[in-house]
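> make a model of this:
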Amino acid sequence: MDAPALIENRTFDEISIGETASITRTLTADDIQLFAAVSGDVNPAHLDPAYAETDMFHRVIAHGMWGAGLISAILGTELPGPGAIYLGQSLRFTRPVGLGDTITASATVIEKRPEHHVVVLDCRCVNQQGETVITGQAEVKAPTEKVSRPRVALPEVRVVRHDRFRRLAELARASEPLATAIVHPCSADSITAAADAAEAGFITPILIGPEAKIRAAALTAEVDVSAFRIVDAPHSHAAAEAAVDLVRAGEAKLLMKGSLHTDELMGAVVSATAGLRTERRISHAYLMDVPGYPRPLIITDAAINIEPTLEDKADILRNAIDLAHVIGIDLPKVALLAAVETVNPRMRTTLEAAALCKMADRGQINGAVLDGPLAFDNAISEAAAKEKGIVSPVAGQADILMVPDLEAGNMVAKQLTFLAGADAAGVVLGARVPIILTSRADSVRTRLASCAVAVLLARAATKAAPGTGDPA
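Purely as a prediction, here's the structure:
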């Protein structure tokens, strides 16, 4: 085993005039995000590239402070190094530092004051084009005792972003908000979810349920519902039926679950006489933004079909493929998940995965590339697939994960959410209108993303069936 690298200081007596030290780093988007997180400086001049171009002064300061941190690193680790005490620093930011710039920071000793072991250093930062971006001087009290110790390994830091949901929100906000039946919004969190979606410009809420309870919930949530239409219904079952009626009448283009059980809402939706069924099997999908995964990830089904049959799975896949198309994935790659990568007659999931692939080959499932059975690691990791010798157009690049049953889908989605920091936007597909499923555990960002996805689905369906007045 190699010996650990040492960090060693320069004592006052060892330091000589003209001595210099330097480090070189390249500014990345993660650097900017981490600087903002540590400092609390969320000025859009350095977090939003478009804004930064119009506010050069703040961009110079914000990104320049990152460069100043490089100078501090030299003084603390190289010259003088451990034991040095910062006394003062003057800096002048002369040019902007941008993403991708490679900065070389240097510190050169220009004066020594023996009385208090003070060392004055000329400091500057230069970009990859040789242009000076920062100049200044630093005063430090140099150590008088030699220090030599192993260099501490920096912790691994992961910057979590959810840019994909923000882009979906921008697309959803591009047109007029859609009338949305909010079913039984009789809790503070369900009222807040509806109000947030309305404020974001996605929906125009129609609140359906016991009016007194709705108003009490709004009071608790401190939400003004005076601008929202309220349809009085005596209880949750009646609210679900009234919401479905509004959709059938064309008065609502979306459904959104409030504070009632999912099975209560879905009971009205799947009613054989007055529901919102289509020729498709109704199914659920999570659109997930998983940090570290390079593309959106759709997981289906985690809320509706407990043990889907092969025929059910074909429809569940068709619904998920439609969702992928709506969010801009023209030819999604579908991984049919199982515990193993080979077809095993004793494992029904592997047989059905193989059958679904053959259905796609025969044109019974269109608009996607299917492969399976695939274990989870091989579906999302090219390295894992390569290690096992799996040659597949899907392995390691999955856009859609088709899970065996509801339990598996629920576990996968929640593990990604709570262990990997993923956001999960939930929507029900295959009915005459998209249905937004939200949970009390959802963040505001997740709730808004669910609404945005549903809005995009409804608009896409309307374009596919022009002149019908019905998005189905």
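> drop to CA atoms for contacts and neighbour counts, all remaining ones
Fine.
> run through who's touching the longest strand along the chain.
When the chain is parsed with DSSP state E, its longest strand is strand 102-113. Residues from elsewhere that reach strand 102-113 (CA atoms under 8 Å, 6 or more residues apart in numbering): 16-27, 67, 70-71, 74-75, 79, 118-128.
> this one as well, want them side by side:
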Amino acid sequence: MLTAAMHNVPFDQLEIGMEAARTRTLQAEDLFVFANSSGNVNPMHLPDEDGDGDGKPEAVAPGMWVASLISAVLGCDLPGPGTLYHSQTLRFLRQANAGDTLTVKVRLTAKAPDRLVSFDTWIETAAGERVLEGEAQVYAPEKPMSFAPEDLPGLTLQRHVHFDRLLSMAEPLPPIPTAVVAPEKPDALAGAILAAQHTLIHPILIGHAERIAEAAEEEGIDLAPYRIVDVRDHRLAAQEAVRMVLAREAAALMKGHLHTDILLSEVVKRDGGLRKGGRRLSHVFVMDVPGLDHLLMVTDAAINISPDLKVKADIVQNAIDLAHALGMAEPKVGVLSAVEVINPAIPSTLDAAALSKMAERGQITGGLVDGPLAMDNAINIGAAATKGIRSLVAGRAEILVAPNMESGNMLAKELTFLAHAEAGGVVMGAKCPIILTSRADDDQARLASCAVAALYADHVAGGAS
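So this is what the prediction gives:
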């Protein structure tokens, strides 16, 4: 965003031969912004698309985007604020692509009545090659003026580059055999099949065979490549899925169209369940928040309603274990409360302080844990500095631990529906990852959940957990 004051050169102060220049590096985000603002969605100009069928994205800058850089020099530098276009000619000499650094130059060549002035205009690469050239005629400002665009609104792109990275990490792995419980509705079945098409999972469909077939017909899905286990009761289907994991026929569970508590009640059974060394189950949302330069994990927002300190320790450890599988060597864990100071009247601040000390003493391992932290100073360095908080976690948290399920659920949904985050998630603490999807999830969220499960299963299989 521009913040420095700009000053113009009025018509009567302009002299033939005056020059001005600006340099700009073309970012992939610029191409998305231009596509949205102009409506030009030619795939040749989109960073992630192959527009000509040669097997790789072109990310060619639209000619009008390149030309618009000329208007920035004329409108901001010479003549500057108050300038209006009359005409512009353009001759395109070569392409510009995402990553190119472009220098825009203008030179005053003529002055005419009615404050009409002419400029030679050209744009060149860092190597000095001209991208375009032409002539601009503009109406120069009559009076001196300054302008400081301090209130110019910023833009946040709804890109999900972190989920794209997870998918690129997971897709080369062998698909994990996944027991999909009761995929008896189109959305539940389609999510599993989509993940199979991306080679994330190999689904074993457990449920009412006729209903699964009806869902497949509605979605136009060919079930021939997939094993179907006909179990016509949801609890029995969950039991069969757990048995498959114990027998190593499956390496993950995926919830279909059944109540979560039915599935998890079979998972946590003391005899024949999937408990892992007494560890408490917890849910972890893995979130790709536009504008944030790293993945954000939120826990627990789906299982433990009012966790005590012991349960919170398991929640934190589960999240750290998952973070390792996603490539975070030493994840930063912010334990949230309403305030960042210990207050005996607010029990969550006491739990947060205890969890921090437990991490220092090795009772929680693999991550940096700090709390209590309020939401602002957990994720914003400026807010942490204002409060005088000195911490390796404050302002940089990658895992947010909520005080209870209500606050965690609200936080995750606020990020999803207000900040346009994508959210995938899994249940941790069992002998295998458990993929919980919602009917509100879009394709990207479903794929992300399966990618997270695949990466964790591979992490465990490699002996790293």
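> TM-score for these two?
The TM-score (TM-score structural alignment, normalised by the length of structure 2) is 0.85; 453 aligned residues with a CA RMSD of 3.6 Å.
> circling back: how far out from the middle of the chain is the longest strand of structure 1?
The offset between the C-alpha centroid of strand 102-113 of structure 1 and the centroid of the whole chain comes to 41 Å, using CA atoms, centre = their mean, to the nearest Å.
> how about stretch 136-145 of structure 1?
Here stretch 136-145 of structure 1 shows a centroid-to-chain-centroid distance of 44 Å under the convention CA atoms, centre = their mean.
> can you tell me the distance between the two ends of that stretch?
According to CA to CA, to the nearest Å, stretch 136-145 of structure 1 extends 27 Å from its N-terminal end residue to its C-terminal end residue.
> cool, and stretch 386-404 of structure 1?
Using CA to CA, the end-to-end distance of stretch 386-404 of structure 1 comes out at 24 Å.
> likewise stretch 32-47 of structure 2?
Across stretch 32-47 of structure 2, the straight-line distance between its terminal residues is 8 Å, by CA to CA.
> for residue 144 of structure 2, which three-state class applies?
Under the three-state scheme (DSSP: H, G, I helix; E, B strand; the rest coil), residue 144 of structure 2 adopts coil.
> can you pull the contacts of it?
When contacts are counted by CA under 8 Å, 6+ apart, residue 144 of structure 2 is found next to 7-10.
> which among these gets closest to residue 310 of structure 2?
The shortest distance between residue 310 of structure 2 and any of the contacts of residue 144 of structure 2, using CA to CA, involves residue 7 and amounts to 62.2 Å.
> so how far is residue 21 of structure 2 from that closest one?
Between residue 7 of structure 2 and residue 21 of structure 2 the distance, using CA to CA, works out to 15 Å.
> quick one, which of the contacts of strand 102-113 of structure 1 are buried?
Neighbour-count burial (16 or more other CA atoms under 10 Å) is assigned, among these, to 20-22, 27, 67, 70-71, 74-75, 79, 118-127.
> from those residues, which land in helices?
Applying DSSP state H to these, the entries found in helices are 67, 70-71, 74-75.
> from what I see, residue 239 of structure 1 and residue 208 are in contact.
Yes - under the criterion of CA atoms under 8 Å, residue 239 of structure 1 is in contact with residue 208, at a separation of 5.5 Å.
> identify the contacts common to these two.
Shared contacts of residue 239 of structure 1 and residue 208, defined by CA under 8 Å, 6+ apart, comprise 183-184, 232-233.
> show me which of those residues are buried.
Buried positions within these, assessed by neighbour count (16+ other CA under 10 Å), are 183-184, 232-233.
> for residue 266 of structure 1, state which of the residues you listed is nearest.
Minimum separation from residue 266 of structure 1 among those (CA to CA) is found for residue 183, which lies at 11.1 Å.
> show me what the closest one aligns to in structure 2.
With TM-score structural alignment as the criterion, the equivalent of residue 183 of structure 1 in structure 2 is residue 181.
> re earlier: in strands, which of the contacts of strand 102-113 of structure 1 fall?
Counting by DSSP E, the members of the contacts of strand 102-113 of structure 1 that fall within strands are 20-26, 118-126.
> I appreciate the help and will end here.
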